[in-house]
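Visitor: give me coordinates for this.
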Amino acid sequence: MNYIKNIEHEAALFLKDEVSVQAGQIVSKTLTQNHHISITLFAFSKGEEISSHDSSGDAMVLVLEGTGQFTVDGSEYVLSAGETLIMPAKKPHAVFAKEAFKMMLTVVFPPVS
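Guide: Next comes the predicted model:
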């Protein structure tokens, strides 16, 4: 059984090549999702956004290509390829594509009691 799906196993690859930008869309590819963790690749077309929301877990973004704008609890961050940002649990955050960009989102959820 594979816990990570939708991506080739035992192969060297570039994550940025695993998801494609499509005009006027946000494209996502879930690699894993359960009660503990979620890992998803995203490709944003220029001008696309995910409006403000929060999460029960800590969210970590890694920009894979291009530049994205992230707003966390009112503070704005502009990240380029190779940069990472932690968006703490329960703090409102949003994403805006200043230009087409790709990112990997990892969310680590609190233990289920």
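
Visitor: could you use CA atoms for every contact and neighbour count after this?
Guide: OK.

Visitor: which residue ranges form the helices in the chain?
Guide: With DSSP state H, there are no helices along the chain.

Visitor: all strands of it, in order?
Guide: 26-33, 37-44, 49-53, 58-65, 67-72, 75-80, 84-87, 93-96, 101-108 (DSSP state E).

Visitor: who's in contact with the last one?
Guide: So that's strand 101-108. Contact with strand 101-108 is made by 16, 19, 21, 36-46, 57-68, as judged by Cα atoms under 8 Å, 6 or more residues apart in numbering.

Visitor: let's see this one next to it:
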Amino acid sequence: MENIEVEKSKVFIIVEIIEYVPNAVVIKTIIKKTTGNVTAVSFDSGEILTEKISPFDTFIQIIEGRAEILIEDHSQTLETGQSIIIPAHSKNAIKANERFKMISTIIKSGYE
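Guide: Coordinates of the predicted model:
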């Protein structure tokens, strides 16, 4: 399945452009540029984005439900409307103890 950007100049409701899929993490590209990207992500209950380290800061905003965010082995629970910035070069993972949706924004500029 091709992951293309959301149509520009068209109004949309962010929580409605991505659906839950049983036993899956679904990623929908909002904007993708060489300097960064914005994605909408849905997690079914029990799903995990495994531990990784990104060379860039990542802004996470929960738009539906509740998520567990682990940064350098420190766990925080975020609920609808809450946000966090995962610092560049930090070990991190995202867990769905219940299903949720989020927006992820990665800004690649400023690290040259």
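
Visitor: please identify the deepest-packed of the strands of the first structure.
Guide: Counting by mean count of other Cα atoms under 10 Å, strand 101-108 has the highest mean neighbour count of the strands of the first structure, with a mean of 23.

Visitor: once aligned to the second structure, how far is it on average?
Guide: In the superposition against the second structure, strand 101-108 of the first structure averages 0.4 Å from its aligned positions (mean Cα distance after the TM-score superposition for the first structure).

Visitor: quick one: work out the angle between that strand and strand 75-80.
Guide: Following axes from the mean of the first three to the mean of the last three Cα atoms, to 10 degrees, one obtains 120 degrees for the angle between strand 101-108 of the first structure and strand 75-80.

Visitor: strand 101-108 of the first structure: how far from the chain's middle?
Guide: 2 Å (Cα atoms, centre = their mean, to the nearest Å).

Visitor: got the angle for that strand vs strand 58-65?
Guide: 160 degrees.

Visitor: surely Ser45 of the second structure and Glu68 touch.
Guide: No. Taking contacts as Cα atoms under 8 Å, Ser45 of the second structure lies outside contact range of Glu68: 11.3 Å.

Visitor: which neighbours do the two share?
Guide: Ala96, Asn97.

Visitor: re earlier: nearest to Asn6 of the first structure, of the strands of the first structure?
Guide: Asn6 of the first structure lies closest to strand 26-33 among the strands of the first structure, at 5.8 Å (Cα to Cα).

Visitor: mean shift of that closest one relative to the second structure?
Guide: Using mean Cα distance after the TM-score superposition for the first structure, the mean distance for strand 26-33 of the first structure is 1.2 Å.

Visitor: read off where that strand ends up in the second structure.
Guide: Across the second structure, the stretch matching strand 26-33 of the first structure (TM-score structural alignment) is residues 25-32.
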